[in-house]
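**Student:** What shape does this take:
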Amino acid sequence: MLKLPKLTRKLVIHLSLCCLAGSLITLPNQINAQVNQLSKTPHFSWSKEQFQNIDPIVMPDNYPNDLLEKFDQELEARSYAVIDEETHHILAQKEGNIPYPIASMSKVISTYLVFKAIKGGRLSMDEEIQAPEEITSVLSDDPELSSTGLVGGVSYSVKDLLHGVIMKSGNDATSVLMWHIYGSEQEGTQAIIDQLKEWGMRDFAFYTVSGLPNSLVPESWRLTGSDKTNENVMSAQDVALMAQYTVEEFPEILEISQKQQYVFKEGTDYEQIFYTTNKLLPGQEYGREGITGLKSGSTDAAGLNFVATGQENGRKIIAVSMGNMMREDGSFSSPYQEIYTLLDALAQYPDLYKNDQLPSNKHLSLADQEALEASIQGSLDQANPNKANKEKSTNNYTNHRDNAITNFFKKIFPF
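**Tutor:** I've put the predicted structure just below:
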């Protein structure tokens, strides 16, 4: 009888049962194909129907009914999720794992990659970057787009540009930074895709570094295979995870997002004062003590969105509200008000995070997926060493990523 290490055996049994019971998120073949081929030349398209086979998140039977009723009656957002950072428990959600357009919340991952470049010595906060006219003519000069108002040919510090990304949601500042690091819109977008895949995410699609729809950028900027109908999509639970990984590794971003105002390009002819638009910061319309960030986003398809970071009842949380649309009277539901309502209600249940029956938003990272695959393959080789040695000696060029174990996990994880 084949004997596997205890932990590996448990993982295999658990994953096998999950597959059979359908308790893991299952993806239609076309979604798996899209995400698995993002680094190549995928065919891009998005609609909710594309993700219709994703199993919805189910809250446990012992979840407080009064919370469910309150959220159902008072919240208008298309989707939302509130996450306890330490446990990754989902404290509240609606369609929390269904991908929708995220607009400028995309800038969170771009900011992560900028800080990663700084950490790696490729950039410094004081470094000056000249804004290319190719970018400013498209993104800075269009009054319909959120911008930092960059001027082509003028140099800006990385520090100023980062404040422009977070506080002004500057599409121009985002592209200037990402192009400087990666060389182009396409390469910057590919870097985002690769990073998200490293974190184990798969139900997403990215087309621009800023969150702008493809219809608003030149065709020459678009990823191969994409068209004007495409824009960045991700689920609320994954936006929360993306934000969590960003602020945990680079808390410096919170030094920017907590500011009420900032003087941009101070002491020059290009000086501006940026004011926060985060209505959840202390002193603002829906201000809450402990809120530290983070990022808004809006397009016609996305509606109004916000991902908030902070502390409630002494615990770090991430809250995301997506798809706040226009009402019949022409007004919009507010993601800030929606998040305030969520957090206010959850504050009455300070120990909810302890409920181990709550679903989790954490994914098995790509590195962990590969380590698990190697562990299982090693166990199989150990159990049948003659076969393993024979395969090794007869064909040194065997594709070991095309075998029963790998193919089993391909059905679960996007390798």
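
**Student:** From now on I want contacts and neighbour counts done on CA atoms only, so please keep to that.
**Tutor:** Noted.

**Student:** Confirm T309 sits in a strand?
**Tutor:** Yes - checked against DSSP: H, G, I helix; E, B strand; the rest coil, T309 lies within a strand.

**Student:** Show me the contact partners of stretch 62-82.
**Tutor:** 90-96, 98, 236-237, 240, 317-325, 333, 335, 338, 341-342, 345-346 (C-alpha atoms under 8 Å, 6 or more residues apart in numbering).

**Student:** Give me the subset of these that lies in strands.
**Tutor:** Taking DSSP state E, the ones among these that sit in strands are 90-94, 317-324.

**Student:** of those residues, closest to K387?
**Tutor:** Of all the ones in strands among the contacts of stretch 62-82, I90 has the smallest distance to K387: 45.1 Å, by C-alpha to C-alpha.

**Student:** Excluding chain neighbours, what is closest to that closest one?
**Tutor:** Excluding its sequence neighbours, the residue lying closest to I90 (C-alpha to C-alpha, 6 or more residues apart in numbering) is I83, at 4.7 Å.

**Student:** Just the element for that neighbour, please.
**Tutor:** With secondary structure defined by DSSP states H and E, I83 is part of strand 79-84.

**Student:** Over to A374?
**Tutor:** Using DSSP H and E, A374 falls in helix 366-383.

**Student:** next SSE after that helix?
**Tutor:** Assigned by DSSP H and E, the successor of helix 366-383 is helix 385-394.

**Student:** That following helix relative to helix 366-383, how many degrees between them?
**Tutor:** Counting by axes from the mean of the first three to the mean of the last three C-alpha atoms, to 10 degrees, helix 385-394 lies at 110 degrees to helix 366-383.

**Student:** tell me which strands and helices helix 385-394 is in contact with?
**Tutor:** Under the contact definition 3 or more C-alpha pairs under 8 Å, 6 or more residues apart in numbering; DSSP states H and E, helix 385-394 sits against no other helix or strand.

**Student:** distance between it and the chain's centre?
**Tutor:** 43 Å (C-alpha atoms, centre = their mean, to the nearest Å).

**Student:** here's the other one to compare against:
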Amino acid sequence: MKKRNVLLKICSLILTISYFSGIFTATSAYAQEDILTITQNAGYQTDEVYKPKASIVIEAQTGQVLWEDNPDLKWNPASIAKLMSVYLVFEAIDQGKFTLDTTIKATDSDQAISQIYELSNNSIVSGVDYPVKDLLYATLVQSSNVATVMLANLVTANDEAKFIHMMNDKAKELGMTNSTFYNCSGAETGSFNGYYKPEGIDQNADNVTTARDLAILSYHLLKNYPDTVSYTSPTQITIMENTPYAEVLENHNYSLPGLAYGYEGADGLKTGSSPTGGFNYAATAKREDTRLIEIVLGVGNWEDQEGELQRHAFGNAIFDRAFATYEYKKLLSKGNNTVNQEEIILDQDFYGVIQRNTEPAFKLAADNVTMDTGLAQVSPMIKAPSVSFKYAKKLKALQNATLLKNGSKKNGLSTFFVNGLLIILGLLFAALSKLLKKEPAVTGSTKRFSTLLIIGILLILVGIGLSVYTVLVGPWI
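**Tutor:** Predicted coordinates for the structure are as follows:
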């Protein structure tokens, strides 16, 4: 019998160890799975030579990080830098400096830049007026360097260096702690053949940023200027329509629905490539209430143009992982709720990011509801979701106290009214007693107080007495 019990205990121990070993092995395998493995498992043909140098995925409403790999590696973003220039253009429009319909008359320098073969451009003709709206399409769809320069010059009245300083100041303001800009378009200043030359700025320097910083920029761009996606989502668009200068622009974001790597819900943002930066990708996609932002940097190298397509494979794969794992949704409704066994009242609906098929873990602190997701914020300047609340019991007690206070105040006013009425009636009775007073029939007879006078005096005394009581003790009714 003892042997049997010992054997049972040994078997149980072996099973327990095996179980936890299996969990540990599975967890370790999951932890070691990298972006290359994820992309290959998603069915894309790729290999180590194209593996991105850095990547990140964040949720667009909360700024919470859902995936990251070397997010703080400093890198040349190439044309993704145009997103900062576009941010400053939208900001200037928001400030009333110009509108989408404002036109910019192209200069000889603008035309010359548009003809530089090595640069991505659209056609520009000197002397022609180009609307801001069309130049935004040219910048974000065609990745036109000349359109970006024209917009930057509009913002600063042709002060090229000032615009670069504005880019760097805005980066600091937004919390982009590892970014430095030397040009407005992503192309080295020296490649503009002298037609674009910000004074005092290094002509041969590349812009420097990180996946995290570009995610922060994209977060603020979509939050503050959500119409951005209307300029980044067209796969093809014609600008300068109904003029001799009409031009069809093609989008290089092949993850847009209908293109080679079409991804459901994708509607932006920007691609970028250069000899020193390889192939880069800033993207956003929305499914139901969940919008994600991702940055993929350093796919392949400039000599192998296959990297232009491969960046979309990696981007689509980590989008799939994030959408399958997380969702943004309403977690609590405005009004009465029970959280952590406490009855609370929310000022508004509470939305947040949560792992699918899990229950949220809420925290109540400092009159705010927050959620413990285990997810980091992409920037300390972007706070995690929270909603103010009141404890239902405290609110009810406060309401009762207010009601009692208001009731006491009301009763006090009523009491003083009655007290005053008694005094007035007493005075009235006294006056009537004098008015109705009769002279004595016999000379020398004793004067007597009339009944009305006695009643009046009593009413006055009672009124005065009750008023004193009300002041010293409180309402008597």
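
**Student:** Around the counterpart of E247 of the second structure in the first structure, how many other residues sit close by?
**Tutor:** Matched to the first structure by TM-score structural alignment, E247 of the second structure sits across from Q272. Using other C-alpha atoms under 10 Å, Q272 of the first structure is surrounded by 15 other residues.

**Student:** Q272 of the first structure and Q261 touch, don't they?
**Tutor:** No - the pair Q272 of the first structure and Q261 fails to qualify as a contact (C-alpha atoms under 8 Å) at a distance of 10.3 Å.

**Student:** and the gap between the residue nearest to the spatial centre of the second structure and H220 of the second structure?
**Tutor:** Central residue check for the second structure by C-alpha atoms, centre = their mean: the C-alpha nearest the mean position is that of Q61, 4.6 Å away. For Q61 of the second structure, the distance to H220 of the second structure equals 10 Å [C-alpha to C-alpha, to the nearest Å].

**Student:** any idea which element A112 of the second structure lies in?
**Tutor:** Assigning secondary structure by DSSP H and E places A112 of the second structure in helix 108-114.

**Student:** should've said S296 of the first structure
**Tutor:** strand 291-299.

**Student:** Which part of the second structure matches that strand?
**Tutor:** Across the second structure, the stretch matching strand 291-299 of the first structure (TM-score structural alignment) is residues 266-274.

**Student:** With the first structure overlaid, report how far the matching stretch is off on average.
**Tutor:** Compared with the first structure after the fit, stretch 266-274 of the second structure shows a mean deviation of 0.9 Å (mean C-alpha distance after the TM-score superposition for the first structure).

**Student:** still on that earlier bit, what do Q61 and H220 of the second structure both touch?
**Tutor:** Contacts common to Q61 of the second structure and H220, judged by C-alpha under 8 Å, 6+ apart, are absent.

**Student:** tell me, what's touching Q272 and Q261 of the first structure both at once?
**Tutor:** Between them, Q272 of the first structure and Q261 share no contacting residue under C-alpha under 8 Å, 6+ apart.

**Student:** neighbours around the equivalent of the residue nearest to I90 of the first structure over in the second structure, how many?
**Tutor:** I83 of the first structure maps onto I58 in the second structure when the alignment is built from TM-score structural alignment. Counted with other C-alpha under 10 Å, the neighbours of I58 of the second structure add up to 29.

**Student:** In this structure I58 of the second structure contacts E294, no?
**Tutor:** Yes - checked against C-alpha under 8 Å, the pair I58 of the second structure and E294 is within contact range at 6.4 Å.

**Student:** Report the set of residues contacting both of these two.
**Tutor:** Shared contacts of I58 of the second structure and E294, counting by C-alpha under 8 Å, 6+ apart, come down to A215.

**Student:** Quick check: buried residues in stretch 256-263 of the first structure?
**Tutor:** Burial within stretch 256-263 of the first structure, assessed by neighbour count using 16 or more other C-alpha atoms under 10 Å, is assigned to I256, S257, Q258, K259, Q260, Y262.

**Student:** among these, which are in helices?
**Tutor:** Among those, DSSP state H puts I256, S257 in helices.

**Student:** quick one on the thing from earlier: what are the contacting residues of the strand holding S296 of the first structure?
**Tutor:** Contacts of strand 291-299 of the first structure (C-alpha under 8 Å, 6+ apart): 102-108, 166, 169, 212-213, 254, 257-258, 278, 280-282, 304-311.

**Student:** re earlier: now the residue nearest to the centre of the second structure: which helix or strand?
**Tutor:** For Q61 of the second structure, there is no helix or strand it lies in under DSSP H and E.

**Student:** Show me what Y262 of the first structure lines up with in the second structure.
**Tutor:** Using TM-score structural alignment, Y262 of the first structure sits opposite I237 in the second structure.

**Student:** try P335 of the first structure
**Tutor:** Matched by TM-score structural alignment, P335 of the first structure corresponds to R311 in the second structure.

**Student:** need the contact list for the residue lying closest to its match once chain neighbours are set aside.
**Tutor:** Among residues not flanking R311 of the second structure along the chain, V299 sits closest, at 5.8 Å (C-alpha to C-alpha, 6+ apart). Contacts for V299 of the second structure (C-alpha under 8 Å, 6+ apart) come out as Y50, K51, P52, K53, G278, F279, N280, G307, E308, Q310, R311.

**Student:** picking that back up, I'd like to know which of the contacts of stretch 62-82 of the first structure are buried.
**Tutor:** Burial by neighbour count, judged by 16+ other C-alpha under 10 Å, picks out 90-96, 98, 236-237, 240, 317-325, 333, 335, 338, 341-342, 346 from these.

**Student:** if we can go back for a sec, ok, the buried residues of stretch 256-263 of the first structure vs A33 of the first structure, which is closest?
**Tutor:** S257 (36.4 Å).

**Student:** what residues are up against that closest one?
**Tutor:** I166, M167, T276, T292, G293, L294, K295.

**Student:** again, only this time at 7 Å
**Tutor:** I166, M167, T292, G293, L294 (C-alpha atoms under 7 Å, 6 or more residues apart in numbering).
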